[in-house]
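Enquirer: From the sequence below, what's the structure:
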Amino acid sequence: MISADDLRFFLEVARTGKLVAAARGLGVDHTTVGRRISHLERATASRLFVRSTGGWTLTEAGQRLAIHAEAVESSLLAAAEELGSEPGRLSGTVRIATPDGFGAFVLSPGLGGLRRKHPDLAIEIVTATRLNLLATKEFDVGISLAEPTIRGVSATALAAYPLGLYAAPQYLETNATIAAVDDLQDHSVIGYVDSLLDIPDLRFLDTALPGVRPAIQTNNITGQWMATVAGLGVAVLPLFIGESDRRLVRILADTVHLRRKYWLAVPRELQRLARTKAVQNALFDLAASHPYLEPIR
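Expert: From the prediction side, this is the model:
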C-alpha cells in the first residue's frame, strides 16, 4: 500500500536530488528519509532512484510515480487552502522567483493591485539572474528569462520587453560622439560578467555590439543601471529601466533594437491553488498594463 506521507518524502528527494537536503527541508534526519524511500520502493516493487555520490536521480519508474505523487500533493494543498481560509478571502504565502531586473523594476512597484485585492496574502520575492533560479522548484510562481524545461513545471510566455543603449548626459558630454555602433569600440561599455552568464538571451552585447568587450562587468542589471547613471559608460538596459530614469539618455535608438521575453512558470502541483492563480492573473494584468512590456497571451 502506498502511503501519502511516503510520497511527501519521495517528492522532496526528487526535487532536491540529495538525501541530506531533503531531510533538512522535511525537518528530519537523513536516515528517516532513506527509510521512507525504501518503504515506498517495497510498496511499489520498483526502484525509484539511482543512488550515486553526485546525488539521487529518478529512474523511469520514479518519473512515472512523480506525476501521481504531485497530483496527490496538489489535491491535499488545495483542500488545506480551501478549508483553512475564509470564503472569498485568500491568505498564506506565495513565493515569486524572478530575475533581479523584473523583480526590482516591474514586480515590486507593481504589486499594489494584488495587495488591495488580497490584503491577507503575503508575497515573497526572491531575485537572481541565473538559469538555475528555478531549478530547485523552491518557488510558487517563477519568472524566467528562458523557457523553463524543468520536470513538473508548466511554463507560459508572459511578456516581451524591448531594450536599448543608454548613457548618462555627463558621460556623453565628456567623451567622443557616438553616431554609429562602431564608435562604441572607443567607449566604456557596461555589461554582465561573461563567466557567470549562463542565460544565452542575456548576451545582449554579442548581439548589439559584436566584438566590443565590456570595461565594467556586474552580475546583475541593477549594478549595470547604477554604473550607467554614475556616468561610467554605455549599457544595454530594458526600456522599463532606461525610459523611467531621467538621468539617462537613449542613444542609437534607430540602430540598436533588442527584444527579449519573460516566461511564467508554476509547479504543476501548485496550479490548482487559488492564491497561486491570483498571483498569475496579477502578473498577466501587470504585463498588459505596463508601458514598456508587451503582453503575450
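Enquirer: okay, CA-based contacts and neighbour counts for the rest of this
Expert: Noted.
Enquirer: remind me, longest strand of this structure?
Expert: For the chain, the strand that runs over the most residues, judged by DSSP state E, is strand 153-167.
Enquirer: packing partners for it?
Expert: In terms of contacts (3 or more C-alpha pairs under 8 Å, 6 or more residues apart in numbering; DSSP states H and E), strand 153-167 is packed against helix 221-229, strand 234-238, helix 239-242, strand 249-251, strand 258-267, helix 274-289, strand 294-295.
Enquirer: Another sequence for comparison is provided below:
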Amino acid sequence: MARSRASAPAGRPLADVDWGDLRLFLEVARTGSFSAAARELGIEQSTVSRRMAAFERTLRAAVFDRRPGGSVLTPLGEQLRRHVEAMEAGADQLVRDASGHEREVEGLVRLALTESIAVHGVIPRVLPVLAERHPRVSLHLLTSYEAADLGHRDAEIALRFFRPRSGDLVAARIVTLPTVPVAHRKLSKKGRDELDWIGVDLGRIPAVEEDYQRRHVKKAPRLVVGSYIAQLEAVRAGLGAAVLPRSALALDDDLVELDLGLPAGPVLELWLVTPRSLRQVPRIAAVWSALEEQLQFLNEPRRARARPRSR
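Expert: Just a heads-up that it's a prediction; the model follows:
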C-alpha cells in the first residue's frame, strides 16, 4: 500500500538543504555560539537561531546542544562538521584551480567597506592609482557598516575595523587610527563643559567612540546623526565636537585637536581581508596592493596647527 502524506516524517526533503545553511552551521560550530556567529557575519542572532532551527528540522535531528554558555555540537553535529569542512575545502580547491586560469589583471572586484573609508580614502586615493595601473580592473564598492560575508562571496575583499577570527581568510592590519576630540577652530577656546557634542547612532552596530564619549565626556550630545560622514560634516560646520580619528585633521585646515584633559581615545584598526583561495588571483592581488599602499596616508595625518588647553 502506498504511504500516505500524513504519515510521512516531519520536515522538508533533504534536497532542500542549501550551502548557505551549511556554511552558517559551520560558523556556529567554529565560534561556539549563535551570538558569536551573528557578530562575525554581521546578522541578527534571531536570524541565526531561526535558520538553524529550520536546518535541524530538515535533518530531522539535533546538531546543537544549546546551553547557557553557548552551543555544543552533538555527536551527529561533530560528524556533520567534518563533512561540511571537507566540502568547504573542496570548494576552495575548485576556486584555486579556476583562479589558476587567470593570467591577466582584469575583471570585477567587489570591495566591502564603510562609506567614510570609501569617500575619504578609497575614491580619492586608491581608484585613480588602480585606473592608471590596471585599466581593465573594475570595482564595485559595497558601502555598509554591516560586515560582508566573504565566506559566501558577498565580496572578494573587505576593509574591516576588526580582525576576523573564523573562516579561511587572509588578514593584514594596514592602518592604525588613534582617536581624539576634534572641533572647528572657532570652538577651540571652549572648555569641556561648554562644548556641544555630536554623536553617531549606527543602530545595532556598536561605535567605540560613542562608548568613550559616554564614559568620559559625560554629556549628552546636542546632535545625533546616523553616519560618520554626517558626524564629520557637522563638526566641520562648527556645530560641536566629536571623538574622531586623528587622521580627520587632514581633511580640513579648520579642524583642530582639542586638549580637554581627557584620557586617550580608543585606537581603531583597519584590516584588509580576503579569502585565502583568492589572495593570489591577479585582479585581487592588484586591488589588495593598491589598498595597502595608498591608505598608508591615514597612518600619518598632519599635526594639528593648534592644540589649545581647556580653560
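Enquirer: The longest strand of the first structure vs the second structure, average distance?
Expert: Once fitted to the second structure, strand 153-167 of the first structure is off its aligned match by 2.3 Å on average (mean C-alpha distance after the TM-score superposition for the first structure).
Enquirer: ok and that strand relative to helix 221-229, angle-wise?
Expert: 10 degrees (axes from the mean of the first three to the mean of the last three C-alpha atoms, to 10 degrees).
Enquirer: Return the set of buried residues in strand 153-167 of the first structure.
Expert: Of all the residues in strand 153-167 of the first structure, those buried under the rule 16 or more other C-alpha atoms under 10 Å are 153-155, 157-167.
Enquirer: go on, stretch 52-71 of the first structure?
Expert: By neighbour count on 16+ other C-alpha under 10 Å, the buried set for stretch 52-71 of the first structure is W56, T57, L58, G62, Q63, L65, A66, A69, E70, A71.
Enquirer: surely the last one meets L270?
Expert: No. With the criterion set as C-alpha atoms under 8 Å, A71 of the first structure and L270 do not qualify as a contacting pair; they are 9.4 Å apart.
Enquirer: Next, count neighbours for the counterpart of M226 of the first structure in the second structure.
Expert: Alignment note (TM-score structural alignment): M226 of the first structure maps to E233 of the second structure. Neighbour count of E233 of the second structure, defined by other C-alpha atoms under 10 Å: 11.
Enquirer: mind checking how far E233 of the second structure is from L94 of the second structure?
Expert: E233 of the second structure sits at a distance of 46 Å from L94 of the second structure (criterion: C-alpha to C-alpha, to the nearest Å).
Enquirer: The second structure: helices as residue ranges?
Expert: Taking DSSP state H to define them, one finds helices in the second structure at 19-31, 34-41, 45-59, 75-99, 115-117, 127-133, 208-212, 228-236, 282-294.
Enquirer: residue range for the shortest one in the first structure?
Expert: Helix 115-117 of the second structure lines up with residues 100-102 of the first structure when matched by TM-score structural alignment.
Enquirer: Next, count neighbours for the closest residue to A38 of the second structure other than its chain neighbours.
Expert: Excluding its sequence neighbours, the residue lying closest to A38 of the second structure (C-alpha to C-alpha, 6 or more residues apart in numbering) is Q45, at 5.2 Å. Q45 of the second structure has 17 neighbouring residues, counting by other C-alpha under 10 Å.
Enquirer: Next: the one 5 residues further on.
Expert: By other C-alpha under 10 Å, 10 other residues sit near R50 of the second structure.
Enquirer: Please name the residues that touch it.
Expert: Residues in contact with R50 of the second structure (C-alpha atoms under 8 Å, 6 or more residues apart in numbering): none are found.
Enquirer: Can you find the partner of it in the first structure?
Expert: Pairing criterion TM-score structural alignment: no partner of R50 of the second structure within the first structure is identified.
Enquirer: Distance-wise, check R50 of the second structure relative to A36 of the second structure.
Expert: 15 Å.
Enquirer: go on, T274 of the second structure?
Expert: Applying C-alpha to C-alpha to T274 of the second structure and A36 of the second structure gives a distance of 20 Å.
Enquirer: Neighbour count for the two, which is higher?
Expert: T274 (25 against 16).
Enquirer: related to what we said a few turns ago, of the helices of the second structure, which approaches G191 of the second structure most closely?
Expert: helix 228-236 (16.1 Å; C-alpha to C-alpha).
Enquirer: before we move on, back to that, buried residues, the match of helix 115-117 of the second structure. List them.
Expert: For stretch 100-102 of the first structure, a neighbour-count test (16+ other C-alpha under 10 Å) marks D100, G101, F102 as buried.
Enquirer: How about stretch 263-279 of the first structure?
Expert: Quick answer for stretch 263-279 of the first structure (16+ other C-alpha under 10 Å): 263-271, 273-276, 278-279.
Enquirer: which among those gets closest to Q185 of the first structure?
Expert: Closest approach to Q185 of the first structure among those (C-alpha to C-alpha): W263, at 33.4 Å.
Enquirer: from what I can see that closest one touches A159, true?
Expert: Yes. Contact status for W263 of the first structure versus A159: in contact at 7.1 Å, counting by C-alpha under 8 Å.
Enquirer: mind putting the helices of the second structure in TSV, distance to G261 of the second structure included?
Expert: TSV is the format used below for these (distance: least, C-alpha to C-alpha, whole Å):
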stretch	distance to G261 of the second structure
helix 19-31	40
helix 34-41	34
helix 45-59	39
helix 75-99	52
helix 115-117	28
helix 127-133	39
helix 208-212	14
helix 228-236	20
helix 282-294	34
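Enquirer: Which one, of those helices, ends up nearest to F162 of the second structure?
Expert: helix 34-41 (9.7 Å).
Enquirer: now that closest one: which residue numbers in the first structure?
Expert: Under TM-score structural alignment, there's no match for helix 34-41 of the second structure.
Enquirer: Tell me which other helices or strands that helix touches.
Expert: Short answer (3+ C-alpha pairs under 8 Å, 6+ apart): helix 34-41 of the second structure packs on helix 19-31, helix 45-59.
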